[in-house]
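Please find the sequence and the predicted model below.
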Amino acid sequence: MLNLEYKEWDKFKFIEIFNIKNGFYNKKPNIEAIGNIPFIGAVDNSNGITEFYTLKNIENSSKTGDKNNVNLEKKLFQSNAICVTNNGSVGYAYYQKSKFTCSHDVNPLYLKNKILNQSIAMFLITCIEKQRVCFEYSRKWRPKRMIKSNILLPIEEPEKPNFEYMEEYSKSIINSKTEKYKQYAQKVLNSIEYKNIETLENKEWEDFFLIDIFTTIQRGKRLTKQNQTKGNIPYISSTSLNNGVDNFIGNKTDVRIFSDCLTIANSGSVGASFYQPYNFVGSDHITHLKKENMNKYVYIFISTLTNRFSEKYNFNREINDKRISREKIMLPINDRKEPDFQYMEQYMKNLTYKKVNQYLSFINYDNLKLSLI
């Protein structure tokens, strides 16, 4: 029943499925206090959320920054909407289950004659984002163009979308992924022993050169897009997203392959630092740092500190080989005034133990709420 290949599909106009709203033509409010109302912008991450504001922040803001303002009701949008970016990162869609405010670079969509829920929204978002390839920064997806757009949806009879099927399909995927995560989470918990240790504040720290911590510090090798072949080897470059993975390639010659190490972006998103547990090809835009017998928990602890290099570098000031040889980081030390790698390892194990338990508690609570509905 849930196999997509055996479902009948049909084409619909966006305007047949959605009430298409215009976002509010406004600049982002000034932050005067911590709020809980999300501002949705034309971005490709974080569910479209760029900041949280209070009602007062939103009410007091105006495009021109003066008293030429509009009523709060025109700036707030109701819950259970899909927000589609129409400018910038065009064609990304995000479900909003609470009230929100947004820019005019976003189209809020509401189902006609039906209240949207998260399961239906997840299915529709996948269908909406299939059209992303049709748009780019210079070809916006404003409401006037969106009402002429089409969307393919499964149907229960001619000209009638099968929302019940969409909901059940999404739930089946979510339940399957949740069960896999719970099994993985339990495996992680079984591999970790929680121990009481000193807090970071009570621990003594000292400065160390990177060249004194790591036995190998080496830049990757240049590999242009044109010379990349399709494959399943992660290609790590200067992006600050997705653990630095920029592509998956098949190149195995005339490249530099690293594994089980730390990477730092030396250009682009300068300072972005990640632990890489697998074999990967490193571009010339990253530098890999490795120390024999250092485990992933220590690498992850240190990556938080090396990420701070982004505060002193930027696109015009890169981390070259000479500069990285002079870089220092502060580390907790033991009684011999050496880096306390055992402490770092246990600290990250404790943090992992706490976070995984929090995630499991959240999942179990969320499933309980669903069963009571």
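Right, received. Where do you want to start?

okay, CA-based contacts and neighbour counts for the rest of this
OK.

Could you verify that E345 is part of a strand?
No: counting by DSSP: H, G, I helix; E, B strand; the rest coil, E345 is not found in a strand; it is helix.

who touches it in this structure?
Shown in contact with E345 (Cα atoms under 8 Å, 6 or more residues apart in numbering): 295, 297-298, 301.

May I see the buried residues of stretch 152-161?
152-155, 161 (16 or more other Cα atoms under 10 Å).

Stretch 233-251 now?
By 16+ other Cα under 10 Å, the buried positions in stretch 233-251 come out as 233-240, 243-249, 251.

ditto for stretch 350-359
Buried residues in stretch 350-359 (16+ other Cα under 10 Å): 350, 352-353, 356.

closest to I49 among those?
Set against I49, the nearest of the buried residues of stretch 350-359 by Cα to Cα is V356 (24.3 Å).

For S170, which non-adjacent residue is closest in space?
Excluding its sequence neighbours, the residue lying closest to S170 (Cα to Cα, 6 or more residues apart in numbering) is S119, at 5.3 Å.

What about the one you found, how many residues nearby?
Each residue near S119 was counted by other Cα atoms under 10 Å, and the total is 20.

Okay, it and R336: tell me how far apart.
56 Å (Cα to Cα, to the nearest Å).

same check, this time on N175
For N175, the distance to R336 - Cα to Cα - is 50 Å.

Got another one to weigh against that:
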Amino acid sequence: MNQLNNDRYWKEFKLPDLEINSYGTPTLHLRQVEAASEIDPGCETINYITRGKFNNGVKLRVIKKPNFNIIPKNTISFGGETGEFFYQREPYVTGRDVYYIDTSKLTENEALFLLTIVRKKLHTQSTFNTIMTASIVNNTPFQLPVNEQNKPDWQYMGLYINELRQRALEKLNIINNINIQPTSINSQNWENFKFTELFTVNNSTNVLRREVDFGSGSMPYITSSSMNNGVVSYIDASNLPVDEGNCLLIGGKTYSISYQRQNFVSNDSHNLIIRLKPEYKQYATENVYLFLASIFRAYSYYYNWANAVNKNKLKSSTLHLPTTQKGVPDWQYMNQFIDQKKSQVKDKIEAFGKI
């Protein structure tokens, strides 16, 4: 069962037809929860799910409190503005504009099959201007495989996901058994540097989506998304303002960090461009910028929608960087470190390609 059986009959259903429904969730704002790492680790904790695209929607682990309205385990959470769907094995609480599909009567594999069907149908329909709601999900028809009784073939769906998981585990085990020595970071000589000592920061261009034609050319159109290095499409930029590449780009609304190798057009997300100052131009290589990207990313906990990054905040910040014995940034070390990481990743990719 390497692929879906195209000879199998599929039928259209809505979730309520399956005695499955989507619901809204009580909102817990970030200020109303306490991160589990900040107090006694012996306290009972619970996952705090938000609209994010990563980490299965888990923003952080928080202290469980008696007044929490808890969403049951074995359900599918989804973000109203992001359209991201995640299966939750544990009970959880949620942030703003998060909903869930009650799949608690299904097995995990059956729920995962349903999740992929729902996500494929609805993911592109959810934006910050068009919020996905429980009502929309409940009233959207989906195609599911059916058995001889013309009912959803949950057994087939469960077996299909189980086979996919087994194949994925086999490949992961092969990759994990590749003997690659880990890269160690020299933490002996690091010092703080003021942002303004090393970098410049400027606003990117500001081109609205309605001004571009997706797929019309070869120029990257960059947003504040953390996916695909921020690239949502390649466009014809003949008559558009273009930003010069070889720089770091910070999403002003999301604090996503990306390295942009080539020239690009930016959308209207208040993105910020960071470059090494002219006196450090000789060190402005891809490897150095990739190392710096990881350093900037380490400060992501500080910025969020309520505390968005901007030029003034960056200019007043400091960064912890490796240094030489003379107390200046060790650009050579940064370059060599990334070179080694690239080599390790290349080895794993080549090994994966042979599977």
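Good, I have the coordinates. Remember, it's a predicted structure, so these values are computed and weren't measured experimentally.

Take the buried residues of stretch 152-161 of structure 1 and keep only those in strands.
152-155, 161 (DSSP state E).

isn't R297 of structure 2 right next to I257, touching?
Yes: with contacts counted by Cα atoms under 8 Å, R297 of structure 2 reaches I257, the gap being 6.4 Å.

Looking at these two now, which is surrounded by more residues?
I257 (25 against 14).

Give the closest residue to the alignment partner in structure 1 of the more buried one in space, chain neighbours not counted.
For I257 of structure 2, the aligned position in structure 1 is S273, judged by TM-score structural alignment. What sits nearest to S273 of structure 1 in space, not counting adjacent residues and going by Cα to Cα, 6+ apart, is I264, at 4.4 Å.

And for the one you found, the neighbour number?
Neighbour tally, I264 of structure 1, other Cα under 10 Å: 30.

Now do the same contact list for it.
For I264 of structure 1, the contacting residues are 238, 270-274, 286-289, 306-307, by Cα under 8 Å, 6+ apart.

Would you check how far apart it and R336 of structure 1 are?
29 Å.

what's the answer for I329 of structure 1, then?
18 Å.

what do you get for F248 of structure 1?
To R336 of structure 1, F248 of structure 1 is 44 Å away according to Cα to Cα.

Kindly report the same for Y194 of structure 1.
The value you get for Y194 of structure 1 to R336 of structure 1, if Cα to Cα is used, is 25 Å.

Could you do D44 of structure 1 as well?
Look at D44 of structure 1 and R336 of structure 1: by Cα to Cα, they are 47 Å apart.

Out of those two, name the residue with the larger neighbour count.
More crowded of D44 of structure 1 and R336, by other Cα under 10 Å: D44, with 16 against 7.

what's the burial count for G327 of structure 2?
12.

ah, wrong one, I meant R145 of structure 1
Using other Cα under 10 Å, the number of residues around R145 of structure 1 comes to 11.

what does the host helix or strand of it rub up against?
Using DSSP states H and E, R145 of structure 1 sits within helix 143-146. Helix 143-146 of structure 1 has contacts (Cα under 8 Å, 6+ apart) with 14-15, 20-22, 107.

Are any of the residues you listed buried, and if so which?
For the contacts of helix 143-146 of structure 1, buried by 16+ other Cα under 10 Å: 14-15, 20, 22, 107.

any idea which of those is closest to T216 of structure 1?
N107 (49.4 Å).

tell me which element that closest one falls in.
Assigned by DSSP H and E, N107 of structure 1 falls in strand 106-111.

and that strand, how far from the chain's centre?
Taking the mean of its C-alpha atoms, strand 106-111 of structure 1 sits 22 Å from the chain's own mean (Cα atoms, centre = their mean, to the nearest Å).

now do stretch 73-91 of structure 2
Computed by Cα atoms, centre = their mean, the chain-centroid distance of stretch 73-91 of structure 2 equals 14 Å.

Just the residues contacting that stretch, thanks.
Residues from elsewhere that reach stretch 73-91 of structure 2 (Cα under 8 Å, 6+ apart): 46-47, 49-53, 56-57, 70-72, 92, 97-104, 108, 111-112, 115, 119, 122-133.

That concludes my questions; thank you for your assistance.
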